[in-house]
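whatever this is, show me its structure:
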Amino acid sequence: MDLRFRNRHGGVRPISFPTQPPAMNLLSCIHDTAPIIEAKDSDLGDLFPPGFLDLYEVHSYRNAARILAHACPAEFAEITARLMAFRIRTEDIVAAGGNKSQIAKSMEQMLNPLGWNETRIRGDLFITKMIVTHEEKRRIAGKNRGQTVTEQRQHDEIYKVQGFIDGHKIDFVKGRVAFDLEWNSKDQTFDRDLYAARTFYECGIVSAGVLLTRSAELAPLFTEVARRVEMKNFQNKYGSSTTWMKKLLYRLDAGRGGGCPILALGIRPAVVSDFDDWKARHPVIRHAVSLDIDGHDDEDEMG
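Purely as a prediction, here's the structure:
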């Protein structure tokens, strides 16, 4: 803002006013220098077996990795050992969808015999309403005869909220560890999984949860698959609205897991065991194919 002021001698000089109030400048400085609070663990140390990080992207929230390693060592060792041996075939990626993918079935076949089972909890909420009444009475005997005293009485009323906790299901639970696999679902499924994990945790049933999904590092591999298969909707099948690690992390960063420690694992290309052989047997039939997992899936073109 620029105004002009005429003085008593006839001279004119401009008057300038600050465009931003000083308070706003102060707030900007505070916001820029404020320390960041986050639940993500920066150092995982040597908690995982050698080679594990080559197979899986790892993100630990609220000390999940340390809690699992030290409070639930048997379950943690079992799950990491099984994941080290877990492999995916390229044909499983290409296979048409259904109620349950072959990848999910393979995980069940691997974990169910060890006692990792689908678990659901339900519970009713009982509420005690405590009502306190006060009643004035006059003493008719004793040392304080004739004085008025106030007596306090309490009676309770019990109410029940049926099904207060209901429908919360986790794919695999053993001991105090919850484990969920989301290979290819709509990304909103992560909200359901995190809500279930935090409910199990808040009810004291588990100490931590593990969520396994796809790492973004699989995107180039999926693009190569899309160039070599007849499935025109392959990009949509594994598009940006499905369960990629990025969609899970922003939910965890926003605190949607509540206080439950969560270990997020992302499947890396090394888990796909036969991709080079499969690629050699399947020549390119499409060009200009790309898979943008950030929200801009390009349409493929026949070449």
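
contacts and neighbour counts: CA atoms only from here.
Noted.

can you give me the strands for the stretch 51-200 of the chain?
56-61, 117-138, 148-174, 177-181 (DSSP state E, counting those that start in this stretch).

with mean neighbour count and distance to Glu301 added, can I get those strands in a markdown table?
Below are the strands of the stretch 51-200 of the chain laid out as a markdown table (neighbours: other C-alpha atoms under 10 Å; distance: least, C-alpha to C-alpha, whole Å):
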| stretch | mean neighbour count | distance to Glu301 |
| --- | --- | --- |
| strand 56-61 | 21 | 32 |
| strand 117-138 | 12 | 42 |
| strand 148-174 | 13 | 38 |
| strand 177-181 | 23 | 33 |
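
which one, of the ones you listed, ends up nearest to Glu217?
strand 56-61 (9.0 Å; C-alpha to C-alpha).

packing partners of the closest one?
strand 262-267 (3 or more C-alpha pairs under 8 Å, 6 or more residues apart in numbering; DSSP states H and E).

residues contacting the strand it packs on, please?
55-62, 64-65, 208-216, 218, 245, 249 (C-alpha atoms under 8 Å, 6 or more residues apart in numbering).

over to stretch 108-127 now: how far is its first residue from its last?
End-to-end distance of stretch 108-127: 39 Å, with C-alpha to C-alpha, to the nearest Å as the criterion.

show me the contact partners of that stretch.
Contacts for stretch 108-127 (C-alpha under 8 Å, 6+ apart): 82, 158-174, 200.

what does stretch 53-72 give?
With contacts defined as C-alpha under 8 Å, 6+ apart, stretch 53-72 is touched by 39-41, 44, 47, 75-77, 84, 175-177, 207-209, 215, 252, 259-271.

for the protein, which residue is closest to the average position?
Geometric centre of the chain, nearest residue: Leu252, 4.3 Å, by C-alpha atoms, centre = their mean.

in which helix or strand does it reside?
Under the criterion of DSSP states H and E, Leu252 resides in helix 245-253.

pull out the buried residues from that helix.
245-249, 252 (16 or more other C-alpha atoms under 10 Å).

now distance to Val132 too, for these, in CSV please.
Converted to CSV, the buried residues of helix 245-253 look like this (distance: C-alpha to C-alpha, whole Å):
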residue, distance to Val132
Met245, 53
Lys246, 53
Lys247, 50
Leu248, 48
Leu249, 48
Leu252, 43
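
of those, closest to Met130?
Looking across the buried residues of helix 245-253 and measuring by C-alpha to C-alpha, the closest to Met130 is Leu252, at 38.3 Å.

might you report the residue contacts of the closest one?
So Leu252 contacts Tyr61 (C-alpha under 8 Å, 6+ apart).

if we go to 6 Å?
Going by C-alpha atoms under 6 Å, 6 or more residues apart in numbering, Leu252 touches no other residue.

mind checking the end-to-end distance for stretch 251-267?
18 Å.

so what's the gap between that stretch and the chain middle?
With C-alpha atoms, centre = their mean, to the nearest Å as the basis, stretch 251-267 stands 4 Å off its chain's centre.

to compare against the first, here's another:
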Amino acid sequence: MALDLIPDHLREKYEVHEWKHACAILATDFPAEWNDLLALLDDFRLCQSWITSGGGNKSRVADAIDRFLVARGWREKKFDTAVTVDGVQKDSPTHKVDCFKNRVALEVEWNNKDPFFDRDLNNFRLLFDLRAISVGVIITRCDHLQTIFNRLGRGSSYGMSTTHMSKLLPRIEGGSGAGCPILVIGISERVYAEDC
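Below you'll find the model as predicted:
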């Protein structure tokens, strides 16, 4: 099983799913990026203060993940894409990928509206079909974190129409990522920390 490529202690801390051999592709063809992802998962803590403080344009969770990966050479990336039919070129715009390195695209969906998953999966599909990426990775939150949010008085800020695992999995299982290998990582209560 390809998920066995993820060390046991990390599989115990996160909810992990893959499609189309994403782990094997990452570990074999992109070992540096794979090691970056494993190091990120090993290092990451979900700080209570990130939940209790108000939001903004970018969540503290996404910012922490971005900073960790940027220090390892990952960058936000916009792709300029177009389709040519019978000599007529039409732009085929994509949205920026949160973190990109060497054909691996990573999106962090912490507390956005759930249609952001459709945008991400469509982007992965298009970029994979155009041979611009080889694997897509999405980091989101596990459903059971709602209990912690409720206990901290922030439950209404993390509603059912926001991005979380049970909103993502049916989309992927229904084929929204098409042929793109996808790795999904769910942030769980096992990485929650009150003192960071």
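
counterpart of His164 of structure 2 over in structure 1?
In structure 1, the residue matched to His164 of structure 2 (TM-score structural alignment) is Trp244.

that match: neighbour count?
30 (other C-alpha atoms under 10 Å).

was I right to think it contacts Arg214?
Yes. With contact defined as C-alpha atoms under 6 Å, Trp244 of structure 1 reaches Arg214; the gap is 5.1 Å.

show me where structure 2 has helices.
Ranges of helices in structure 2, per DSSP state H, are 8-13, 22-29, 31-43, 48-52, 60-70, 115-129, 145-151, 165-173.

any idea which of those helices gets closest to Cys196 of structure 2?
helix 48-52 (7.3 Å).

can you name the residues of structure 1 that that closest one overlays?
Going by TM-score structural alignment, helix 48-52 of structure 2 sits over residues 90-94 in structure 1.

quick one: average offset of the matching stretch versus structure 2, please.
Its matched residues in structure 2 lie on average 0.8 Å from stretch 90-94 of structure 1 after superposition (mean C-alpha distance after the TM-score superposition for structure 1).

got a list of what Pro14 of structure 1 touches?
Per C-alpha under 6 Å, 6+ apart, neighbours of Pro14 of structure 1: 3-4.

if you set the cut-off to 10 Å instead, what comes out?
2-6 (C-alpha atoms under 10 Å, 6 or more residues apart in numbering).

same question, His164 of structure 2
109-114, 117, 139-146, 158, 186-187.

now it. Nearest residue, chain neighbours left out?
Arg141 (4.9 Å; C-alpha to C-alpha, 6 or more residues apart in numbering).

the one you found maps to what in structure 1?
Matched by TM-score structural alignment, Arg141 of structure 2 corresponds to Arg214 in structure 1.

do the same with Asp66 of structure 2
So Asp66 of structure 2 corresponds to Glu108, using TM-score structural alignment.

that match and Phe234 of structure 1, how far apart?
Look at Glu108 of structure 1 and Phe234 of structure 1: by C-alpha to C-alpha, they are 25 Å apart.

now do the same end-to-end measure for stretch 87-97 of structure 2.
Per C-alpha to C-alpha, stretch 87-97 of structure 2 runs 29 Å from first to last residue.

still on that earlier bit, the helix holding Leu252 of structure 1: how far from the chain's middle?
Using C-alpha atoms, centre = their mean, the offset of helix 245-253 of structure 1 from its chain centre is 6 Å.

one more: stretch 29-49 of structure 2?
That offset, for stretch 29-49 of structure 2, works out to 12 Å (C-alpha atoms, centre = their mean).

mind listing the strands for the stretch 201-303 of structure 1?
Counting by DSSP E, counting those that start in this stretch, the strands of the stretch 201-303 of structure 1 are 208-214, 262-267, 286-287, 301-302.

mind putting those into a markdown table with distance to His70 of structure 1 and mean neighbour count?
Below are those laid out as a markdown table (distance: least, C-alpha to C-alpha, whole Å; neighbours: other C-alpha atoms under 10 Å):
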| stretch | distance to His70 of structure 1 | mean neighbour count |
| --- | --- | --- |
| strand 208-214 | 12 | 25 |
| strand 262-267 | 14 | 25 |
| strand 286-287 | 50 | 16 |
| strand 301-302 | 52 | 11 |
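
can you put those strands in TSV and add distance to Met130 of structure 1?
Output for these, formatted as TSV (distance: least, C-alpha to C-alpha, whole Å):
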stretch	distance to Met130 of structure 1
strand 208-214	35
strand 262-267	38
strand 286-287	71
strand 301-302	70
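
among those, which comes closest to Ser16 of structure 1?
strand 262-267 (54.7 Å).

average offset of the closest one relative to structure 2?
Overall, strand 262-267 of structure 1 averages 0.6 Å from its counterpart (mean C-alpha distance after the TM-score superposition for structure 1).

where does that strand end up in structure 2?
Under TM-score structural alignment, the match for strand 262-267 of structure 1 is residues 182-187.

what's the answer for stretch 67-81 of structure 1, then?
With TM-score structural alignment applied, stretch 67-81 of structure 1 matches the range 25-39 in structure 2.

of all the residues in that stretch, which ones are buried?
So for stretch 25-39 of structure 2, counting by 16+ other C-alpha under 10 Å, buried means 25-27, 30, 33-34, 36-37.

which two from those residues end up farthest apart in space?
Longest distance between any two of these is 14.4 Å, between Ile25 and Asp36; criterion C-alpha to C-alpha.

any residues in contact with both of Trp244 and Arg214 of structure 1?
Going by C-alpha under 10 Å, 6+ apart, residues that sit against Trp244 of structure 1 and also against Arg214 are 182-184, 238, 266-267.

what's the closest of the residues you listed to Ser28 of structure 1?
Gly266 (36.6 Å).

in structure 2, what sits opposite Asp191 of structure 1 in the alignment?
In structure 2, Asp191 of structure 1 lands on Asp118 (TM-score structural alignment).

ok, its match - contacts?
Counted by C-alpha under 10 Å, 6+ apart, Asp118 of structure 2 has contacts 124, 168, 171-172, 176-177.

what about the contacts of Pro14 of structure 1, which are in strands?
The members of those that map onto strands under DSSP state E are 2-6.

can you pick the most crowded of these?
Counting by other C-alpha under 10 Å, top hit in these: Phe5 with 12 neighbours.

who's in contact with that residue?
Listed by C-alpha under 10 Å, 6+ apart, the contact set of Phe5 of structure 1 reads 11-15.
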